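*Asks:* coordinates only, sequence not included:
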């Protein structure tokens, strides 16, 4: 198999030779290092690599180049090699432009010139990016192919599952020649989408998430019958708990109903998370956390739904939707929350066909040249607005309130104000939606005057509030009137012997009404809805798990 490529693009011959020399010295045994002296030359080199069927691992481009600067080059190069990691080479005076580029080309990192010594300033950065590329791209493995329709809700569900679980796949429209051929070969018609053809050639027609997970390399069943700790939910809190539990020697299994990352995993850019001054996408953060948990020995189950929790003496039993079960000494509930549906707007029939709850960032390229409508005024909505503004003709943000200041971080408000094709519509709600087969129109209501207006719209992304999915805990775990799990001092009659709390000792801070069962992150009542606090609670829950186990 041919070596994958690392490409550098710099119009300064001296700099171009120097970085190519340093790269070959450290990576030459594994990668082919190419250098180009202009953006056009770099794109031509990438096209040749693509024609040979080879892979590109990392692209490094200088910011200041004539005709086509580094940001413009990386944006064009994304279409040829979307999984290649992207680095901008810049002088100190241009760091502001580099930071701005993060939201334009989903930049992985920027490097300052000079990078000497490379052992400190170049190789550690690229080692990390190569590790990420290794985990998400295997040129020797045939790709998974998905045949579907643009406005097919089942097709969207499969796309979302694959994208959020970081499974490489290729989307093929059913009306394209290749899509029609695959459908015919499978004995299906265009009305029978979605069709999945796995890397091994297995044909799956309208698969469930469990079937899909089992055939694309995701684990769906535990390797053992009993663990020290079972973590339910693989958002930031669950991933944090799994990393700390496994790293401290606890037998750990992480169970996720849909995809790792939770709501944070769908974020196009998280810029206020400690340790990432240039920001990080939700997918990148999720990928790193997942690989970290796996490296420490945690098992990660996907498309596995927990439907019941039972107390069995000193142990805890979790029952899955497929009828199987697993036992544990302790449990960490980190199931997070889901976005609320738009009530009364008659949009349920358009879910996945123009109406999306969450960012569905993989749909961004399909929005090119269209108007996009976003409902919500919190950070998730703001991040989505900035991201979609790169593709859409205009982005319309619909707010129930008068402005963004009440619910959105100041840095995001400043970004939005600086983007010319984002329009803010205060005091505006979605009253109804309409269309044949997919969303085509929205009726908007001014909640101050009641006035209605109709707009053409094929893309609506909703980020309104959040609800915990905790009905399966009925009768066992105490919750508040909104369904959030009560813990520690918030438990009724905490510290005394009562139906709510059975022990003489007071419950630990994150402990639920069931001893040995802890809650962390957004599912917990009165939690701070931030990624950093969720990760912190996940880590804190493991500390309390140790305390609980030592007391047994």
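*Replies:* Yep, it's here. None of the values given here were measured: they were computed from a predicted structure. Residues are numbered from 1 along each chain as shown.
*Asks:* when you work out contacts or count neighbours from here on, use the C-alpha atoms and nothing else.
*Replies:* Fine.
*Asks:* just the helices in the stretch 201-350 of the chain please.
*Replies:* 209-215, 236-247, 282-295 (DSSP state H, counting those that start in this stretch).
*Asks:* please name whichever of the ones you listed is nearest to residue 513.
*Replies:* Nearest of those to residue 513, taken as Cα to Cα: helix 236-247 at 19.4 Å.
*Asks:* quick one: contacts of that closest one?
*Replies:* With Cα atoms under 8 Å, 6 or more residues apart in numbering as the test, helix 236-247 has contacts from 229, 231-232, 251-254, 261-262, 264, 286, 289-290, 292-293, 296-298, 332-335, 520-521, 531, 534-542.
*Asks:* take a look at this one as well, against the first:
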């Protein structure tokens, strides 16, 4: 069986131009590549999703800039979420060169072509040849036809889907109670007591695999290649990715250790619109993937599905211990473990986690909310972004918040968007006090500030109820505040006295913890700004302070 041809996709709303581009591409590249053309950004995105489901590759995207409904720039930006490694070309008129320059910044544009490009032998083919050579030389993860058969209301199935989606792994999803899923499950010789079941490309099975088993099957790095590094970054959110990029780019042998997937809470955001340099917004997944690729480009090593359970001082080395008993050491450590959403205390709510109750997960569960009434709990930006995203599918979205309004905790631009969205309503001064259902969530009970109770029917409850740092594993040597956030820098000193156990002959650096050579960045740090931009900045700053520490331990 021959391998499928990689795709060259062109999109232009002018049918004659679209046919001309496809004709020129087919003439030169038709033998080795499949030429796909579309006449709108929406239809092109649909084509890309179908290509991704089949497990095929896209090598080059060519999009006309001036298209109604969705411009070429908007198309290329969204296409990056589906095929981040595809090379991107914008077709522009002479008057649109400013837009092309903007596109270089917004979507990492590889090239822009001025129309008309005749003769193609001089103006089109040399460009495509160079892009194809670059694409073929990239370290692309092979895409395999992997099928996942899952239970509709199984919490482990929900966790697996989240893991696969956040790590941008190619798979096809089948529910065991639907005909095709049932057929595949029977063909595999399994029943619904063994869900989820992964049918690998070679026909072998992974029955209820762990995240590590999934990561190894898909080719993600799960084991460090060395025993000693210059820098270990613990946590792959914006702060950790920022530290990995700057550490590796400045010559430090850097390894980033992440428990689930790069991106952290920000990576689960459907749209971040106040991040510098992205005036049209950027999805958390897209931002995390760009940062991951950037870190790898500079030589950082990424290790996933590893739980860090402790750090130790061994002379000049700082040792990171894993849950399986293994360890790695480094000259310095940056803690960037971020925060987790706080579990909801109301009776019954946590019993349905993954079965109608979701902590984050809005992007992966959105399609399942089609034409349904759903509830989002929380008043910060993450809740607002989720509500806006879910409103594309749901019949109604209700934001439940205990405060009198969203003003105290949500960005102004997001509040305005919510007010203008007819699908979303806000129930202020209200909280969820109970959840019920038979095997999965079916209804929740709301209580208003004046004590009135109301039970409403819903199968989907999304929770964004505050930040809880992941620091229980740090032990007593690393000073934390009463909420568990890591204390650093001058906050460690009281009346000029250095923190207990401090061994260095100098005061702590700005982001340094109570253990010399161990730094904290991002949301895990006490009194941090809890914003993506500040987390990235702290990751970069922590690397600068690591250099100072290495010069004067």
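*Replies:* It's in. Quantities reported herein were computed from a predicted structural model and do not represent experimental measurements.
*Asks:* TM-score for these two?
*Replies:* Here the superposed chains carry a TM-score of 0.84, computed using TM-score structural alignment, normalised by the length of the first structure; 526 aligned residues with a Cα RMSD of 4.0 Å.
*Asks:* still on that earlier bit, tell me which of the helices of the stretch 201-350 of the first structure sits most buried.
*Replies:* Highest mean neighbour count of those: helix 236-247, a mean of 29 (counted as mean count of other Cα atoms under 10 Å).
*Asks:* does whichever residue in the first structure pairs up with residue 414 of the second structure sit in a helix, a strand or a coil?
*Replies:* Residue correspondence to the first structure (TM-score structural alignment): residue 414 of the second structure is matched to residue 412. Three-state assignment for residue 412 of the first structure (DSSP: H, G, I helix; E, B strand; the rest coil): helix.
*Asks:* which non-adjacent residue is nearest residue 412 of the first structure?
*Replies:* residue 382 (6.3 Å; Cα to Cα, 6 or more residues apart in numbering).
*Asks:* does the one you found count as helix, strand or coil?
*Replies:* The local conformation at residue 382 of the first structure, judged by three-state DSSP, is helix.
*Asks:* right, and the helices of the stretch 201-350 of the first structure - which one's nearest residue 75 of the first structure?
*Replies:* Among the helices of the stretch 201-350 of the first structure, helix 282-295 comes nearest to residue 75 of the first structure, with 18.1 Å by Cα to Cα.
*Asks:* how big is the angle separating the closest one from helix 236-247?
*Replies:* If you take axes from the mean of the first three to the mean of the last three Cα atoms, to 10 degrees, helix 282-295 of the first structure sits at 20 degrees to helix 236-247.
*Asks:* name the helices or strands packed onto helix 282-295 of the first structure?
*Replies:* helix 236-247 (3 or more Cα pairs under 8 Å, 6 or more residues apart in numbering; DSSP states H and E).
*Asks:* the helix it packs on vs the second structure, average offset?
*Replies:* On superposition with the second structure, the mean distance recorded for helix 236-247 of the first structure (mean Cα distance after the TM-score superposition for the first structure) is 0.6 Å.
*Asks:* gap between that helix and the chain center?
*Replies:* Offset of helix 236-247 of the first structure from its chain centre (Cα atoms, centre = their mean, to the nearest Å): 17 Å.
*Asks:* residues contacting the aligned residue in the second structure for residue 351 of the first structure?
*Replies:* Correspondence of residue 351 of the first structure to the second structure, assessed by TM-score structural alignment: residue 353. Going by Cα under 8 Å, 6+ apart, residue 353 of the second structure touches 155, 359.
*Asks:* likewise for the one 10 residues further on?
*Replies:* Taking Cα under 8 Å, 6+ apart as the contact definition, residue 363 of the second structure lies against 268, 269, 270, 386, 389, 390.
*Asks:* in stretch 345-361 of the second structure, what's buried?
*Replies:* Of all the residues in stretch 345-361 of the second structure, those buried under the rule 16 or more other Cα atoms under 10 Å are 348-361.
*Asks:* tell me the one of the residues you listed nearest residue 53 of the second structure?
*Replies:* Scanning these for proximity to residue 53 of the second structure, where the rule is Cα to Cα, the winner is residue 361, at 20.7 Å.
*Asks:* test my guess that that closest one contacts residue 267.
*Replies:* No. Using Cα atoms under 8 Å, residue 361 of the second structure makes no contact with residue 267, being 10.2 Å away.
*Asks:* and the strands in the stretch 51-200 of the first structure?
*Replies:* Along the stretch 51-200 of the first structure, the stretches classed as strands by DSSP state E, counting those that start in this stretch are 56-62, 85-90, 109-112, 144-148, 169-173, 195-197.
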